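> Provided below are the primary sequence and the corresponding predicted coordinates.
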Amino acid sequence: MTVPGTALGKLYRAAPVVQDSVLAVALLLPDLFLFSDFALPLVGLADRLLTVGYAILGYAALAVRRRAALAVFAYVWAHALGGELLTAAGVFDYSPTLALLAALYTVAALRSARPAVSALVSVVVPVALSVRAALADVPEAERLTSLIGVACFYGLLNLEVWAVGRWVRAGRAAAVRDRLAVARAEEAVLSERARTARELHDIVANAVTVMVLQAGGARHVLRTDPGRVENALDQIESCGKTAVAELRHMLLVLRTEGERLAAEEPGFGLADLDPLLNGVRQVGLTAHLRVTGVPASLTRSVDLTAYRLVQEALTNAAKHAGPGAVTVVRLDWHPVDGRLEIAVEDDGRGAPATARSELSTGHGLLGLRERVAVCGGTFEAGPLPDGGFRVAAGLPTRKLSPQEVGT
């Protein structure tokens, strides 16, 4: 049993050359019946075959109209012009019309304004010859009225077909713009999700890690060193308050007026490294800060990225290197080159970090790489030859002249 619409569905999914070949056949028959003497009873078989053969020469080009719109139009235009000239010479009576309309539509729909307008202007020649042929047997008294009617018919027909082609082109362009806008919006949403995920990791995961390590250390000295326990509880409270404050700030940024609030509220930066270093020292990590060069100004995003990098690297050292490990944070300013090199290295020689894999989310270094890339910097992370781990990045700064550096 044949399902209705199956043939049309197959044609819709067929290759363009197949679709256009079917279109050519569909236009050929009415063109012969409406614009030639093919159907007249007094026309002989030889004349009919000649007319059909000439028509096929023109319509065959429509099979590739979408692949070579301008070339096909030029060919069909010449074919239409030849048909009019042969009609005037008495070879046959045929004014090729529908093929030229299809080619004109294709140029209008697929090409820019200049070739489209040129094609519309060029059809004046075969259209004028078609009008002349149509008036050949009209009595002199009726010729003016017939001229106006036939000229309007051919002129408006070509103009309307051309206008439909331009309208289709404009609709396709609008659809492409809409798809691009949707794609950009989706990309922006995904980018915002990634940024939010990085912020949540940097705020929650790092703070919770330090709090868990502090609590674990306090439990071991609960009965032997109450002062250290109290200090650990103070650090846990401080980390918790800091995390809550950062979460509150992030939620404000995500609201409708997030950009304005983000500009008004200060964020974390390299000026906040001392509390960060003190926090990891409380869990048994030996942390040093070494700064070389003349500091230059950083944009807010770069300053926050630098802080997050040090924060993540120190947290990883506390988790994986263990208490007793030595960690060095290096800030090397290169103001003339407009660059800040940051490196955080641990020696990996702390106490065994047992049962700490559950503290890792597995997204910290990936988030850092994305942050640094957004700022236009470089990032690398990996184990050191003699043990330990290194996290490093190069970030852009405001360039200073040698005179500014000297002062």
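Good, I have the coordinates. It should be emphasised that the depicted structure is a prediction, and the values quoted were computed from it without experimental measurement.
> from here on, contacts and neighbour counts on C-alpha atoms
Will do.
> Strands of the protein, start to end?
Secondary structure of the chain, counting by DSSP state E: strands at 286-292, 326-334, 339-346, 378-383, 389-396.
> Against that first model, consider the following:
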Amino acid sequence: MTSLARAQRQLHAHPLALDAALAAGVLLCMLAGSFVDPHGGHGVSWRIRSPDPLSLLLMTLSAVALVFRRSAPMTVLALTGAASVIESVTGDPRAPVAMSAVIALFTVAASTDRATTVRAGLLTMTILTGAAMLAGPLPWYAQENLGILAWTGIGATAGDAVRSRRAVVQAIRDRAERAERTREEEARRRVAEERLRIARDLHDVVAHHIALVNVQAGVAAHVMDKRPDQAKEALAHVREASRSALNELRATVGLLRQSGDPEAPTEPAPGLDRLDELAGTFRSAGLQVEVARTDHGTKLPAAVDLAAYRVIQEALTNVQKHAGSEAKAEVSVVRVGPNIEVTVLDNGHPADDGPPAAGGGHGLLGMRERVTALRGTLTTGPRYGGGFRVHAILPVKTRTATTGENA
């Protein structure tokens, strides 16, 4: 099988040599046919005869023309057809020059479209058969004349079948290549989305806990000499925040492990059920946080629950970092129809570095990406009279959850 495939590749790599070999074979067949008389006398069905010099010349010229059948199929068909017509009119008995015309017609049908094949086939059959019937030495109803009609029709039909098969094979290859490209693009898209999701999680975890550690460390440094008890309490909060950061980082990075890894994290992602715990961490860092909820009893999809939690976490982190030491934050979670609305307000005054703009910063960008991915909306911006507002509207039922319920 390997040798056959290698031979096919070599033949396709040298089409002119293949056509020359084909032309030589056709010439041999025509010469063999020209030396045999199928209507021998004295009860003999076959006999040897001497072909006319003109017939030998026409056979040679038509065979040479077949060498160039790929580069100029219509020209070769015209030349071989003309040689066949001349032989039909002048030769007696005729040599099988029409064989070259059949090969040329096959090439035209295999290399052009169906409409061209029909026109060329009908024209070739009409001219060759008409010339043989009307001007040939045999009666118009002779089987040799009908044989020309049949062989030209077979050549055109076979060439069209080869062209159709090539088109089908090429279409299958194109579909396979498109499917492969689509799979590769889908894989790249999924990898990019996963990298973006992990980057958002890492940012939320690190920004939240490092902000708490920074505040508590500052408090400890400020009261270390005068109030060591309060400094110890602040350092305890630092230790707790750092431990929580390490745990969440371990859980986030652990998602990169193989699915069968026994060390992969199994605890659920945080959600609104841990909202009070989240608010408590900020209160321990000195930020006054009030929480109001009217969504009790609402069961949220995991993605929506996590997104709402991360939006509140990032918003409170920004308040802690940018709103000043006297800032207060208000968190509200409200069920409104098919959506759940999360709002975080503060009344702080920006520090010198200022809060991130409404459309900038990795934190706000991450929040917007989370909400948009769930077909929700996020609005951020300064409040009238001072402070900042973050408002997210998330659908209670995502497309994935709805599909699962319908299934």
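On my side now, so go ahead. If you're wondering where the values come from, they're calculated on a predicted model, not measured in any experiment.
> re earlier: using TSV, lay out the strands of structure 1 together with mean neighbour count and distance to residue 134 of structure 1.
Listed next are the strands of structure 1 as TSV, based on neighbours: other CA atoms under 10 Å; distance: least, CA to CA, whole Å:
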stretch	mean neighbour count	distance to residue 134 of structure 1
strand 286-292	14	93
strand 326-334	21	85
strand 339-346	23	80
strand 378-383	15	76
strand 389-396	22	77
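> quick check: longest helix of structure 2.
helix 143-223 (DSSP state H).
> Now do the helices in the stretch 301-407 of structure 2.
Along the stretch 301-407 of structure 2, counting by DSSP state H, counting those that start in this stretch, helices occupy 302-322, 362-373, 399-406.
> got a list of contacts for the shortest one?
Under the contact criterion CA atoms under 8 Å, 6 or more residues apart in numbering, helix 399-406 of structure 2 has outside partners residue 301.
> Alignment lookup: residue 273 of structure 1 to structure 2.
Alignment note (TM-score structural alignment): residue 273 of structure 1 maps to residue 275 of structure 2.
> What count of nearby residues applies to its match?
16 (other CA atoms under 10 Å).
> Relative to residue 177 of structure 2, how far out is the closest residue to it other than its chain neighbours?
Distances taken as CA to CA, 6 or more residues apart in numbering place residue 309 nearest to residue 275 of structure 2, at 7.1 Å, with adjacent residues excluded. Separation of residue 309 of structure 2 from residue 177 of structure 2 (CA to CA, to the nearest Å): 43 Å.
> More neighbours: which of the two?
residue 309 (21 against 12).
> circling back to that earlier point, the residue nearest to residue 275 of structure 2: what's it in contact with?
Per CA under 8 Å, 6+ apart, neighbours of residue 309 of structure 2: 270, 271, 272, 275.
> counterpart of it in structure 1?
Per TM-score structural alignment, residue 309 of structure 2 is aligned with residue 307.
> got the strands of structure 1 as a markdown table, with distance to residue 24 of structure 1 columns?
Conversion of these to a markdown table gives the following (distance: least, CA to CA, whole Å):
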| stretch | distance to residue 24 of structure 1 |
| --- | --- |
| strand 286-292 | 78 |
| strand 326-334 | 71 |
| strand 339-346 | 66 |
| strand 378-383 | 59 |
| strand 389-396 | 62 |
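> can you tell which of the ones you listed is closest to residue 18 of structure 1?
Taking CA to CA, strand 378-383 is the member of the strands of structure 1 nearest to residue 18 of structure 1, at 52.6 Å.
> For residue 308 of structure 1, see how far away residue 282 of structure 1 is.
Applying CA to CA, the value for residue 282 of structure 1 to residue 308 of structure 1 is 19 Å.
> the more surrounded of the two?
Here residue 282 of structure 1 and residue 308 are compared on neighbour count by other CA under 10 Å; more neighbours surround residue 308, at 25 against 18.
> Now do that one against residue 365 of structure 1, distance only.
For residue 308 of structure 1 relative to residue 365 of structure 1 (CA to CA), the value is 11 Å.
> got a list of what residue 198 of structure 2 touches?
Here residue 198 of structure 2 is in contact with residue 252 (CA under 8 Å, 6+ apart).
> Now do the same for it: its match in structure 1.
By TM-score structural alignment, residue 198 of structure 2 lines up with residue 196.
> distance of its match from residue 215 of structure 1?
Residue 196 of structure 1 is 28 Å from residue 215 of structure 1, by CA to CA.
> How about residue 36 of structure 1?
Using CA to CA, residue 36 of structure 1 is found at 97 Å from residue 215 of structure 1.
> Who has more neighbours out of the two?
A direct count of neighbours by other CA under 10 Å for residue 36 of structure 1 and residue 215 places residue 36 higher, at 21 against 18.
> so the more buried one touches residue 95, yeah?
Yes. Under the criterion of CA atoms under 8 Å, residue 36 of structure 1 makes contact with residue 95 at 6.3 Å.
> tell me, what's touching those two both at once?
Common neighbours of residue 36 of structure 1 and residue 95 (CA under 8 Å, 6+ apart) do not exist.
> wait, what's in contact with residue 286 of structure 2?
residue 325.
> what's the matching residue for it over in structure 1?
Match for residue 286 of structure 2 (TM-score structural alignment): residue 284.
> tell me, how many neighbours does the alignment partner in structure 2 of residue 248 of structure 1 end up with?
Counting by TM-score structural alignment, residue 248 of structure 1 lines up with residue 250 in structure 2. When counting by other CA under 10 Å, one arrives at 13 neighbours for residue 250 of structure 2.
> for the one 4 residues further on, same thing?
Neighbour count of residue 254 of structure 2, defined by other CA under 10 Å: 15.
> dump the residue contacts of the closest residue to it other than its chain neighbours.
Residue nearest to residue 254 of structure 2 in three dimensions, not counting chain neighbours: residue 264, with 5.4 Å by CA to CA, 6+ apart. For residue 264 of structure 2, the contact set (CA under 8 Å, 6+ apart) comprises 251, 254, 255, 257, 258.
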